[in-house]
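Peer 1: Here is a sequence with its predicted model. Questions after.
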Amino acid sequence: MEFTGFSKKTLLFLADLKQNNNKEWFSAHKKEYEELILNPSRAFVTEMGEHLQALEPTIKAIPKINQSLYRIYRDSRRPNAIAQPMKERIGIIFWQGEHKRMQSSSFYLHFSTEELYVATGVRWFEKPMLDAFRSTIKNDAKRAELANILKVIKAKNKNYTHLEKGYKRFPRGFHADMQHADLSLYKGMATYTKFDPHLIEKGDELIERLYTVYEDMLPLQQFMYAVSLRVEYD
C-alpha cells in the first residue's frame, strides 16, 4: 500500500472515539479504525522508515503492532491506568538499538485531534537507561557536548524545544558548581516540536516536514543511541 497521507476522516474518527471511548463503540467501528488509522499507519512506517534509514541505516521501521505501531487498547494493568480503554492519540516509533523500543533512542510521533507531536531521543528513562545517561554525562566533555547539541537544535527552529527537568535535587556525583550540571535533573532526554494535526492528511508534505525535523534533531538521536549502548540490564 502506497502512503498518500491519512484520510480527512481520520481526525473525525478520533474525535468520535474521544466521545465514545468504550469497547462496545470501538468494536462496532473496528473496520473504520483499520481503514483510517491502522492500514495507512503501516504504509507510513514503510515510507518514512526508508527515509530515516538514509539518516541512520540501523533505524528499525517495522509496520506491526508492538513494533513501530502501538496497540489502540490501553494497558489497564499499569498503576494509575486511565479508565478509558482506548488511546485517543496514535503513536508511531522508529528506534535504534536492541533494547526496549521506548528505552532506545528513537524518532517518535503521535497525532490526535489536538496536535501532531514529533520528537527525537528518549522521552523517559527507566532505571537502567537513567543510570547509563548519568554515567555518560558525569564526564565534563560529554555534558558540554549534550548542552551544545540542545543549543544548536533549538537555534535551527524557534519551535524546537526539549523536555523539562523532572528532578529538583542533584543526584550523587553532581553538584551546582559543575558546568551544565542541570542536565542530570532530567527524567528523559528528547527534543520535540508540534504541528497542526491536519498535516497528517498531506502525504508528501508530511514526509518532507518530518524528515527535516528528524534531520535537524539527528545529533541528539546519535548521542542518546551512544548512551543506550552503555545500558546494563539484569
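Peer 2: That came in fine, so what should we check first? Because the structure is a prediction, the values reported are computed rather than measured. Numbering: from 1, shown residues only.

Peer 1: going forward, measure contacts and count neighbours with C-alpha atoms only.
Peer 2: Noted.

Peer 1: wait, residue 224 sits on residue 123?
Peer 2: No. If you go by Cα atoms under 8 Å, residue 224 and residue 123 don't touch, sitting 10.8 Å apart.

Peer 1: want to compare, so here's the second one:
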Amino acid sequence: MKTKFTGFSQEGLNFLQTVRLKNDKEWFEEHRPVYEKRVLEPFKLLVEELTPCMLKIDQWFETKPAVNKTISRIHRDTRFSNDKTRYRDRFWLTFKRPSKDWKESPAYFFEIGPDAYRYGLGYYCTSKETMDIFRKEINRDPEAFLNVAKSCKKPFELVGESYKRPLIKEQPTEIATWYNRKSFAVMVTSHQVEETFSPDLVKRLTKGFQQLVPLYDYLMRVEIIKNIPE
C-alpha cells in the first residue's frame, strides 16, 4: 500500500530549530535519521500527493520527489557566501520547468521553518531582462494584466523589492505596485506551523496553487517572449 502524506511533526521542526543553533557536521550526522524521517520523507510524500494537481497546471513541471529536483538541499553552498553555516534551518519544495538557471524560472513553492511556513508563486531572484518584458506586457494591455492580478487576492500578498523611484509617474496604484518590482512573489506566510501537522495541508496548497494559475500562465508567456530569437 502506498504511503501517504500525514503532515509534518514537531520533532521535524525541533530538528530545524536545533540545526540553526548547532550547525556542525558531527551534530548533523548524529541526528541524520531524524532529518531523513521527519523532514525529508514528509517532503517527498507531499511532492507525490501534489504532483497530479501540478501536472494539470503545467505538464512540463519537474515532479520527481528528490533533492535537487523538487526538494531543496539541507547543505548550504558556502563557496561564494560570507555566511559559512553548513546547514539550512528551513526546507522547501518547488514545482517549475527544468532550466539551466532555476532563479530565472517562475516557480510554485512551499517552505517550512521552525516557526513559520509559506507558499505561493514567483521568482527567487529574476533578471532585469525578465522584468522588463513583464513590464512591456503590462503596458501592452493593462486591463488584461489587472484581470490576472485579481487571482492574487487574499490570503496571498505581493512581496519583493521595489525601485525607490517609480519607473512611470502617475501610474495607477494597482499597476504600479507590480510594475516597480525588481523581482516578486505572491505568497501566504503563516506562523501557525501546527497547520502543517495535518494531511489537510495538501488541500490547502492545492487550492492556493490553483488560484494562482492565471498569474502562472502570464509569467510563462513572458518566458516564451524572452526565448524568442530577436
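Peer 2: Arrived safely, thanks for sending. Everything numeric here is computed off the predicted structure, so don't read it as measured data.

Peer 1: between residue 224 and residue 123 of structure 1, who's got more neighbours?
Peer 2: residue 224 (26 against 21; other Cα atoms under 10 Å).

Peer 1: so how far is residue 228 of structure 1 from residue 133 of structure 1?
Peer 2: To residue 228 of structure 1, residue 133 of structure 1 is 8 Å away according to Cα to Cα, to the nearest Å.

Peer 1: In this structure residue 130 of structure 1 contacts residue 187, no?
Peer 2: Yes. Assessed by Cα under 8 Å, residue 130 of structure 1 is found in contact with residue 187 at 7.4 Å.

Peer 1: So for structure 2, the centremost residue is which one?
Peer 2: For structure 2, the residue nearest the mean C-alpha position is residue 109 (2.6 Å; Cα atoms, centre = their mean).

Peer 1: shared neighbours of residue 224 and residue 123 of structure 1, which are they?
Peer 2: Common contacts of residue 224 of structure 1 and residue 123, defined by Cα atoms under 8 Å, 6 or more residues apart in numbering, comprise residue 189.

Peer 1: For residue 44 of structure 2, which non-adjacent residue is closest in space?
Peer 2: Distance criterion Cα to Cα, 6 or more residues apart in numbering; nearest residue to residue 44 of structure 2, sequence neighbours excluded, is residue 65 at 4.9 Å.

Peer 1: Is that neighbour in a helix, a strand, or coil?
Peer 2: Reduced to three states with DSSP: H, G, I helix; E, B strand; the rest coil, the structure at residue 65 of structure 2 is coil.

Peer 1: same thing with residue 78 of structure 2?
Peer 2: coil.

Peer 1: Also residue 95 of structure 1?
Peer 2: Residue 95 of structure 1 ends up strand, using three-state DSSP.

Peer 1: Who are the contact partners of it?
Peer 2: 59-61, 68, 101-102, 104-107.

Peer 1: what do you get for residue 230 of structure 1?
Peer 2: Going by Cα under 8 Å, 6+ apart, residue 230 of structure 1 touches residue 132.

Peer 1: what about the residue in structure 1 sticking out farthest from the centre, distance to residue 35 of structure 1?
Peer 2: Farthest-out residue of structure 1 from its mean C-alpha position, per Cα atoms, centre = their mean: residue 177, at 32.4 Å. The gap separating residue 177 of structure 1 from residue 35 of structure 1 is 56 Å, by Cα to Cα.

Peer 1: ditto for residue 159 of structure 1
Peer 2: Distance from residue 159 of structure 1 to residue 35 of structure 1, by Cα to Cα: 32 Å.

Peer 1: on that earlier part again, touching, the residue nearest to the centre of structure 2 and residue 91? I think so.
Peer 2: No. In this structure, residue 109 of structure 2 is not within contact of residue 91 by Cα under 8 Å, at 10.6 Å.

Peer 1: Please report the distance of the equivalent of residue 222 of structure 2 over in structure 1 from residue 106 of structure 1.
Peer 2: If you follow residue 222 of structure 2 across to structure 1 using TM-score structural alignment, you land on residue 227. Look at residue 227 of structure 1 and residue 106 of structure 1: by Cα to Cα, they are 12 Å apart.

Peer 1: Compare these two (neighbour count), which wins?
Peer 2: Applying other Cα under 10 Å to residue 227 of structure 1 and residue 106 shows that residue 106 carries more neighbours, namely 28 against 21.

Peer 1: residues touching residue 152 of structure 2, list them.
Peer 2: Residue 152 of structure 2 neighbours (Cα under 8 Å, 6+ apart): 158, 186, 211-212, 215.

Peer 1: let's see 7 Å
Peer 2: By Cα atoms under 7 Å, 6 or more residues apart in numbering, the contact set of residue 152 of structure 2 is 186, 212.

Peer 1: Quick one: map it onto structure 1.
Peer 2: Using TM-score structural alignment, residue 152 of structure 2 pairs with residue 153 in structure 1.

Peer 1: On the secondary structure side, give me the element for that match.
Peer 2: Assigned by DSSP states H and E, residue 153 of structure 1 belongs to helix 140-156.

Peer 1: returning to that earlier point: now for the residue nearest to residue 44 of structure 2: what does it line up with in structure 1?
Peer 2: That one, residue 65 of structure 2, aligns with residue 63 by TM-score structural alignment.

Peer 1: Sketch out the strands for structure 2, chain order is fine.
Peer 2: Secondary structure of structure 2 (DSSP state E): strands located at 91-95, 107-112, 117-122, 157-159, 185-190.

Peer 1: Distance to residue 76 of structure 2 for these - can I get that in TSV?
Peer 2: Shown next, in TSV, are the strands of structure 2 (distance: least, Cα to Cα, whole Å):
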stretch	distance to residue 76 of structure 2
strand 91-95	11
strand 107-112	16
strand 117-122	20
strand 157-159	24
strand 185-190	22
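
Peer 1: Great, nothing more from me.
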